[in-house]
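Peer 1: okay, here's the prediction I keep looking at, along with the sequence it came from:
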Amino acid sequence: MPERGEHYFSATPRAGSRTDTVRVRLDDVELDLTTDTGVFSHGRLDAGTRVLLAQAPMPRIRGDILDLGCGYGPIALTFASRRKRTKVWAVDVNERALHLVRLNAGAAARGNVVAAAPDEVPEEVRFAAIYSNPPIRIGKAALHELLQRWLSRLLPGGTAVLVVHKHLGSDSLAKWLTEQGFPTTRLVSERGYRLLQVESHR
C-alpha cells in the first residue's frame, strides 16, 4: 500500500516496489501485465476498468487514442492491441506507472503505445478518442480542470468514454460536462459503474 498520506496519483511513489502480474482476459484481447505498489489497482484489474474494456465502443473516427490516468496500462494496452496501427498515448503523473506501461508495451510487442507525463504530450496532438477511469479522488476542482484540459483536445467528431461509479458522482459529473459544452450520455450501467460517453466540444 502507498505510505500514509500518499496516493497513486503521486508523481514519485515512496512505497517499496512489489511487482505482481494481472491477467486481462477479454473476448478479443489477452494480456499479462506487470503491476507494482504505488500504482492504481495494484495486483488486480479494477472493476470499473473491466466494465470499460468490455463495454466501451471503438473510436468513431481515425486518429490517436488517449488513455488518461493510465496506471500500469490495461486500457492503453487493450486499445493498442485492438488498433495496432493507431498511436495510443498512455498519460499519467505517476512515474512508476509510466515505467510499467513501457515494460508492458514491450512485453506485448505493442510499439504503438507512447507512455508520457502530461506535459510531454505535444500541444498540437489531438485525439480521436479518450478512454479513462479518471482519478476521482484528486478532488472535484482538480478533476474538472483535468477533464477540461484533455477533452478540449478531442478532434471534431471524437468522443471520450469515462467510467465512474454512481457513488463517486457519475451523474453529477455527466451533468457538469454537458453544462461545459461537452454533451454527455450514459452508455452502460453495470454493478454501479456508469460508462459516460462525452462528445467533443460544441
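Peer 2: Received, thanks.

Peer 1: CA atoms for contacts and neighbours, from now on please.
Peer 2: Noted.

Peer 1: which ones are touching the most centrally placed residue in the chain?
Peer 2: Geometric centre of the chain, nearest residue: Ser132, 3.1 Å, by Cα atoms, centre = their mean. Taking Cα atoms under 8 Å, 6 or more residues apart in numbering, we find Ser132 in contact with 67-70, 75, 160-163.

Peer 1: what do you get for Ala15?
Peer 2: Ala15 touches 1-3, 37-38, counting by Cα under 8 Å, 6+ apart.

Peer 1: helices of the protein, start to end?
Peer 2: Secondary structure of the chain, counting by DSSP state H: helices at 47-55, 74-82, 95-107, 140-151, 170-179.

Peer 1: hang on, the earlier thing: just the buried ones from the contacts of Ala15, in PyMOL syntax?
Peer 2: Burial among the contacts of Ala15 is assessed by 16 or more other Cα atoms under 10 Å; the matching PyMOL selection reads:
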select buried, resi 2+37+38
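
Peer 1: would you convert the contacts of Ala15 into JSON lines that also reports distance to Leu147?
Peer 2: JSON lines is the format used below for the contacts of Ala15 (distance: Cα to Cα, whole Å):
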{"residue": "Met1", "distance to Leu147": "27"}
{"residue": "Pro2", "distance to Leu147": "25"}
{"residue": "Glu3", "distance to Leu147": "27"}
{"residue": "Thr37", "distance to Leu147": "26"}
{"residue": "Gly38", "distance to Leu147": "23"}
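
Peer 1: show me the two of the contacts of Ala15 that sit farthest apart.
Peer 2: Largest separation among the contacts of Ala15 by Cα to Cα: Glu3 and Thr37, giving 10.1 Å.

Peer 1: re the thing from before, wait, which of the contacts of Ser132 is closest to Trp89?
Peer 2: For the contacts of Ser132, the nearest to Trp89 is Asp67 (6.0 Å; Cα to Cα).

Peer 1: got another, please set it beside the one above:
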Amino acid sequence: MAGQGEHYFSATPQAASRIQAVQIKLSDLELELTSDAGVFSHGRLDAGTKVLLEHAPVPRVRGDILDLGCGYGPIALTFASRRKRARVWAVDVNQRALELVRDNAAAAGRGNVVASVPDDVPRDVRFAAIYSNPPIRVGKAALHQLLLTWLPRLLPGAAAVLVVHKHLGADSLTRWLSAQGFPTTRLLSERGYRLLEIRADAPSKE
C-alpha cells in the first residue's frame, strides 16, 4: 500500500519515491523495467501478471492493443515487444505509473507505447486486444463500470484477457460478464489465478 488510506489506484501517490528495477524473464523475451512506490506491484512482477504474460494468446486481429490498469508497464511493454507494429495504449489513473511506463518504453526502445489517462484515449479508438490484471480492490461497482466502459471498444473478432485470482471473485466475475452479454471462458487456472477470455461478440453499448 502506498500509504495510510492511499492505494496504487490513487491519481497522485504521496508515497516517497523508491525506485526499484524489476527483471521480467519470459520464454520469448526479457525486459528490465523500473518500478516505484505508490504503483501496483512495486519491486516485483505480480504473480497474476506473470500468468497472463506467459499464457495469454496474442491478438487474433490487427489493431491497437490496450493494457488496462498498466502500473509500471509489464503488460504494455511485453505486448509492444511482441507486436512491434501495433500501437499499445497503457492506461492508468496513476500519474506516477504513467511516467514509469514512458521511461520504461524509452529505455526499451518501444516507441509504439502510448501512456495515457483513460479520458485522453480518443473515443473512436478500437482495440484488437485488451489485456488486464484489473484493479479488483477498487470495489465491485467501480470494476464493473470499468469493464463496461472498455469492453465495447473491442474490434470484431477481438478479445480481452483478464487475470483474476479465484479468491478475489474470478468465478463470479465470469458469470457476471457472461450475463452482461460478454461471453467469457476460463483459459486456464494456475496458482489460483484464472485467465479469462472475453470475446467481442456483444453489441456495442456506446
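Peer 2: Received it, and whenever you're ready, just let me know what you need. These numbers come from a predicted model, not from an experiment.

Peer 1: redo the helices of the first structure as a markdown table? Include distance to Arg202 of the first structure.
Peer 2: What follows is the helices of the first structure, written out as a markdown table (distance: least, Cα to Cα, whole Å):
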| stretch | distance to Arg202 of the first structure |
| --- | --- |
| helix 47-55 | 25 |
| helix 74-82 | 26 |
| helix 95-107 | 32 |
| helix 140-151 | 11 |
| helix 170-179 | 10 |
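
Peer 1: among these, which is the most enclosed?
Peer 2: Of the helices of the first structure, the one with the most neighbours on average (mean count of other Cα atoms under 10 Å) is helix 74-82, at a mean of 24.

Peer 1: now it on the second structure. Mean distance?
Peer 2: Compared with the second structure after the fit, helix 74-82 of the first structure shows a mean deviation of 0.2 Å (mean Cα distance after the TM-score superposition for the first structure).

Peer 1: angle of that helix against helix 47-55?
Peer 2: 20 degrees (axes from the mean of the first three to the mean of the last three Cα atoms, to 10 degrees).

Peer 1: in the second structure, which strand has the most residues?
Peer 2: Determined from DSSP state E, the single longest strand within the second structure is strand 154-165.

Peer 1: residues contacting that one, please?
Peer 2: Contacts of strand 154-165 of the second structure (Cα under 8 Å, 6+ apart): 48-49, 51-52, 56, 59-61, 126-134, 151, 170, 192-201.

Peer 1: only whichever of the residues you listed are buried, select them in ChimeraX.
Peer 2: Buried residues within the contacts of strand 154-165 of the second structure, by 16+ other Cα under 10 Å, are selected in ChimeraX with:
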select :48,49,51,52,56,59,126,127,128,129,130,131,132,133,134,151,170,193,194,195,196,197,198,199,200,201
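
Peer 1: now, which of the contacts of strand 154-165 of the second structure lie within strands?
Peer 2: 127-132, 193-199.

Peer 1: any chance of these in JSON lines, with distance to Gly181 of the second structure too?
Peer 2: JSON lines is the format used below for these (distance: Cα to Cα, whole Å):
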{"residue": "Phe127", "distance to Gly181 of the second structure": "18"}
{"residue": "Ala128", "distance to Gly181 of the second structure": "19"}
{"residue": "Ala129", "distance to Gly181 of the second structure": "18"}
{"residue": "Ile130", "distance to Gly181 of the second structure": "17"}
{"residue": "Tyr131", "distance to Gly181 of the second structure": "19"}
{"residue": "Ser132", "distance to Gly181 of the second structure": "19"}
{"residue": "Tyr193", "distance to Gly181 of the second structure": "23"}
{"residue": "Arg194", "distance to Gly181 of the second structure": "20"}
{"residue": "Leu195", "distance to Gly181 of the second structure": "19"}
{"residue": "Leu196", "distance to Gly181 of the second structure": "15"}
{"residue": "Glu197", "distance to Gly181 of the second structure": "13"}
{"residue": "Ile198", "distance to Gly181 of the second structure": "10"}
{"residue": "Arg199", "distance to Gly181 of the second structure": "10"}
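
Peer 1: of all these, which comes closest to Leu100 of the second structure?
Peer 2: When these are compared against Leu100 of the second structure (criterion: Cα to Cα), the nearest one is Ser132, at 17.4 Å.

Peer 1: and the gap between the closest one and Ser17 of the second structure?
Peer 2: Ser132 of the second structure sits 25 Å away from Ser17 of the second structure, going by Cα to Cα, to the nearest Å.

Peer 1: what of Leu162 of the second structure?
Peer 2: 29 Å.

Peer 1: so these two - more neighbours on which side?
Peer 2: Leu162 (24 against 14; other Cα atoms under 10 Å).

Peer 1: name the surrounding residues that touch stretch 139-153 of the first structure.
Peer 2: 125-127, 130, 134-136, 160, 200-201.

Peer 1: ok, which pair from those residues is furthest apart?
Peer 2: Most distant of those, by Cα to Cα, are Val125 and Ile136, 24.7 Å apart.

Peer 1: show me what contacts Leu33 of the second structure?
Peer 2: 21-24, 72-74, 104.
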